[in-house]
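*Asks:* have a look at this prediction, sequence included:
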Amino acid sequence: MVLILPGAAWRNREGLEALATVLGAAEGESRFVGGAVRDTLLGIEVADVDIATRLPPQEVIERLQDARIKAVPTGLAHGTITAVTAGGPVEVTTLRRDVTTDGRHAIIAYTDDWREDAARRDFTMNALYADPATGEIFDYFGGLDDLSARRVRFIGDPLQRIAEDHLRILRFFRFHARFGSTIDDAGLDACVVRANDLMALSRERVASEALKLLVAANAVPVVTLMVNRGIFRAVLPEIDAAGAARLARLAERESAAGIAPDPIRRLAMTIAPVAAEAVGARLKLSNTDRKRLIAATAGPGTEGPQALAYRAGVAGAVDRLLVAGEDVSAIKDWTPPAFPFSGGALVERGLRKGPDVAAMLRQVETRWIAEGFPDAARVGRIADEMVAHALS
């Protein structure tokens, strides 16, 4: 029975039909592949669109240039060209097979065999193709059945798939946390056996997968499973059973408050506070994310939620309040006001220029915060009182 891809908004993106025509879709040279096909079948909004093609990379570039479609060689070494259309970028990748792999990198060869291209992909649900014109779906390894069962299953031998790319261990759990309901035992066992292979990966790749995993729909039970089966031990031993329990509490708080899950906040909750600096450095997080990771467990402060949001920013305050189990309703939709006063206004009131002005300005600001951010007129009266006292 021929299965047809359901209609979806992404299929009407400006320039996509023209791109498919240029790439010979009508002649069977190119098909949609991967996440766009999978997510459409699941009724999930599609973000990125990928096209697999029999055309060699250089021919892809030439066809795009002839059609006045911008071609960016984003991954030319692996056959990927990004076509920039009016509706957004589309990655176009020539069919390929792996010649050799070392768990981190692959040497590839191009092919014109769709099944051979599908065989080198990670999971059956990611190896679904669709004809751009007719919508006909092509499934070479039972991906449709696995998608129906919400089962993340490696293509072929799980151990071989993991040997080809060790990151697939984390991807297995991330995809299960996002899409799965039935765990594939063979895949799980293979991930447990090969968990130490994660040590060979760059920490940036580990961080990218781990942070995506932490905000997946079923992150809590999956992280608990990973802890119980020793998956994190090689690269993130700081995530333990206690951390998984804390993550569960945070997820409940986020849900109750109507706050979207955040990967840095969840990572902060999952590890012990004393480990935040080391984990941030090991995962090579940005300086901004490292500071946020460390600050998330600093507690709610003593001045109240809005004062905290003013001093630490709303995002930082939400982190600290949720992690501490405090109410965030006072700042959820609140924008901190700008301090309506300046050092020059203190000088005008008779305060001598110098360090005393900065110190007094901080005192006025603290009083303004304590009084609930009153208007400029009230701040002026506060300043009058404080300057008069200082000069008396």
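*Replies:* Received it, and whenever you're ready, just let me know what you need. Numbering: from 1, shown residues only.
*Asks:* only C-alpha atoms for contact and neighbour calcs from this point on.
*Replies:* Noted.
*Asks:* residues contacting residue 82?
*Replies:* Residue 82 is in contact with 71-74, 89-92, counting by Cα atoms under 8 Å, 6 or more residues apart in numbering.
*Asks:* contacts for the helix or strand harbouring residue 213 next, please.
*Replies:* Here residue 213 sits within helix 203-214, counting by DSSP states H and E. If you take Cα under 8 Å, 6+ apart as the criterion, helix 203-214 is touched by 167, 170-171, 173-175, 177-178, 198, 219-220, 223, 263-264, 266-267, 282-285.
*Asks:* now that helix, how far from the chain's geometric center?
*Replies:* 8 Å (Cα atoms, centre = their mean, to the nearest Å).
*Asks:* could you pull out the helices for the stretch 101-250 of the chain?
*Replies:* Secondary structure of the stretch 101-250 of the chain (DSSP state H, counting those that start in this stretch): helices at 114-119, 143-148, 158-164, 168-179, 185-193, 203-214, 219-228, 241-257.
*Asks:* ok, second structure coming up, stack it against the first:
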Amino acid sequence: MIDPAPNLAGAAWLDDAATVAVMDALEAAGGPDCARFVGGCVRNAIIAQPISDIDIATILNPDQTIAALRRAGVRAVPTGVEHGTVTAVWQGRPVEVTTLRRDVETDGRRAVVAFTQDWAEDARRRDFTLNSLYALRDGTIFDPTGRGVADARAGRIVFVGDPAQRLAEDYLRALRFFRFYAWYGQGEADRAALQACAAVADRVASLAAERIWAEFKKLLAAENPQAAVRLMAEAGVLAAVIGDGASLAHFAALASQDPLLRFAALIPAGQTAALAQRLRLSRAERDRLVAAAAGPPFQVGEDPRAAIYRLGTEVFKDRALLAQAAGRTDMGAAAALAATWTPPRFPLGGEDALAAGVPRGPAVGAALRAVEEDWIAGGFSEDRAGLLARLRSAV
């Protein structure tokens, strides 16, 4: 059905150069209304939220899509042709184009699809009503479920059709439900959806680790994901991601919106490295997570500046925020210090040690470390001349 209001006419992204180039290419091959904007860009335009990605659905099959784009001078990348997806790239801007689909076979982890030209059939296999929205390039909105616009405006995350069926097609949708609730949900969560997610909680762990982490990280990037994470825990879905014993209290107390730190706050003590490996985090994510979870940055009574100097500012701040969430009351001031204090550079090097008479070899490093430790213990106050004198006296 066509919802006569709202209409997206005048939205800047409808006239974006990449959008126009791709739509012109598709319509040159398939005629008017062979392609429509779909999903997040339509949903976010309706609710006045930022739009980061443009997705287009089309009745053209992938081969036809690729041919149409290339004829128009638009780069076509077959990013997922088995599922109908081609990424069009115009002047460095990507636009994802996907052929209308229907599911032929699903097992909760992967799907075999067939292409269709039926817009309503394509809508019926999508996850949530607020994502099953289409728009023509003139801004006219299509709402095949009859409730997508209303649900988007009201912040209702509702499965298309039977929640159990949608989840049986792809168990990742259990995580997506909580992710969309974190980002767009208002009021109480849909009870039928929650019950259906709880029923497949044990199946979520069978998904590819990369899919689980990618979805959960997006959830944790929401402005305020606490309600969604609490509901995940109640439904048993959080345990499928993290395991038992998630630290919901630490998560709630964390004074940071950083998704990786939020994840660190949830992880039970002693399980960080193993969980990072199980979910196949990137090396950079894993290293930061492990460093952050190693414990408080300094002990009570110690100079926090020494810890900032040794750990580095970013690791120190991560540890301070996690320790504060765990109940250390002195960590707020420590994190504030790290944001304003720049660690000094140790002013001596190997040439200074050799000039002071330290023999070449391991003794150089040992001598410098000893003087550096005294410099740190003294509050970084001793100047270069004093440190050189200390170095010469140690020879």
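*Replies:* Perfect, thanks for sending it. Bear in mind the structure is a predicted one, so any value in this text is a computation, not a measurement.
*Asks:* how about the helix holding residue 213 of the first structure: buried residues?
*Replies:* Under the neighbour-count criterion of 16 or more other Cα atoms under 10 Å, helix 203-214 of the first structure has 203, 206-207, 209-214 buried.
*Asks:* what's the most distant pair in the residues you listed?
*Replies:* 203 and 214 (16.1 Å; Cα to Cα).
*Asks:* buried stuff in stretch 298-316 of the first structure?
*Replies:* So stretch 298-316 of the first structure, judged by 16+ other Cα under 10 Å, has buried residues 299-300, 305-310, 314, 316.
*Asks:* next: stretch 153-160 of the second structure.
*Replies:* Of the residues in stretch 153-160 of the second structure, those buried (16+ other Cα under 10 Å) are 153, 155-160.
*Asks:* strands - which of those residues land there?
*Replies:* Taking DSSP state E, every one of these sits outside strands.
*Asks:* out of these, who's nearest residue 335 of the second structure?
*Replies:* Taking those together and measuring to residue 335 of the second structure by Cα to Cα, the closest member is residue 155, at 35.5 Å.
*Asks:* can you tell me what residue 301 of the first structure aligns to in the second structure?
*Replies:* Counting by TM-score structural alignment, residue 301 of the first structure lines up with residue 298 in the second structure.
*Asks:* helix, strand, or coil at its match?
*Replies:* Following DSSP: H, G, I helix; E, B strand; the rest coil, the label given to residue 298 of the second structure is coil.
*Asks:* by how much does the strand or helix carrying residue 305 of the second structure deviate from the first structure on average?
*Replies:* Element membership of residue 305 of the second structure, judged by DSSP H and E, is helix 304-311. Average distance, helix 304-311 of the second structure versus aligned residues of the first structure after superposition (mean Cα distance after the TM-score superposition for the first structure): 3.6 Å.
*Asks:* circling back to that earlier point, would you list the buried residues of stretch 153-160 of the second structure in TSV and tack on distance to residue 19 of the second structure?
*Replies:* Converted to TSV, these look like this (distance: Cα to Cα, whole Å):
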residue	distance to residue 19 of the second structure
153	25
155	27
156	29
157	28
158	29
159	29
160	28
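*Asks:* quick check: residue 140 of the second structure vs residue 34 of the second structure, distance?
*Replies:* 14 Å (Cα to Cα, to the nearest Å).
*Asks:* helices and strands around the longest helix seen in the second structure, which ones?
*Replies:* Using DSSP state H to define each element, the second structure has its longest helix at helix 362-377. For helix 362-377 of the second structure, the packing partners by 3 or more Cα pairs under 8 Å, 6 or more residues apart in numbering; DSSP states H and E come out as helix 350-355, helix 384-393.
*Asks:* as CSV, these with mean neighbour count would be great.
*Replies:* Converted to CSV, those look like this (neighbours: other Cα atoms under 10 Å):
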stretch, mean neighbour count
helix 350-355, 15
helix 384-393, 15
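*Asks:* out of these, which gets nearest to residue 291 of the second structure?
*Replies:* Going by Cα to Cα, the one of these nearest residue 291 of the second structure is helix 350-355, 28.8 Å.
*Asks:* work out which residue lies at the spatial centre of the first structure.
*Replies:* residue 212 (4.4 Å; Cα atoms, centre = their mean).
*Asks:* residue 27 of the first structure matches what in the second structure?
*Replies:* Per TM-score structural alignment, residue 27 of the first structure is aligned with residue 32.
*Asks:* name the SS class of that match, please.
*Replies:* Here residue 32 of the second structure takes the coil state, with states given by three-state DSSP.
*Asks:* tally up the residues packed near it, please.
*Replies:* By other Cα atoms under 10 Å, the residues close to residue 32 of the second structure number 14.
*Asks:* measure it to residue 8 of the second structure for me?
*Replies:* 18 Å.
*Asks:* I'd like the distance between the residue nearest to residue 177 of the second structure when sequence neighbours are not counted and residue 378 of the second structure.
*Replies:* Spatial nearest neighbour of residue 177 of the second structure, chain neighbours left out: residue 157 (7.0 Å); criterion: Cα to Cα, 6 or more residues apart in numbering. Between residue 157 of the second structure and residue 378 of the second structure the computed distance is 58 Å (Cα to Cα).
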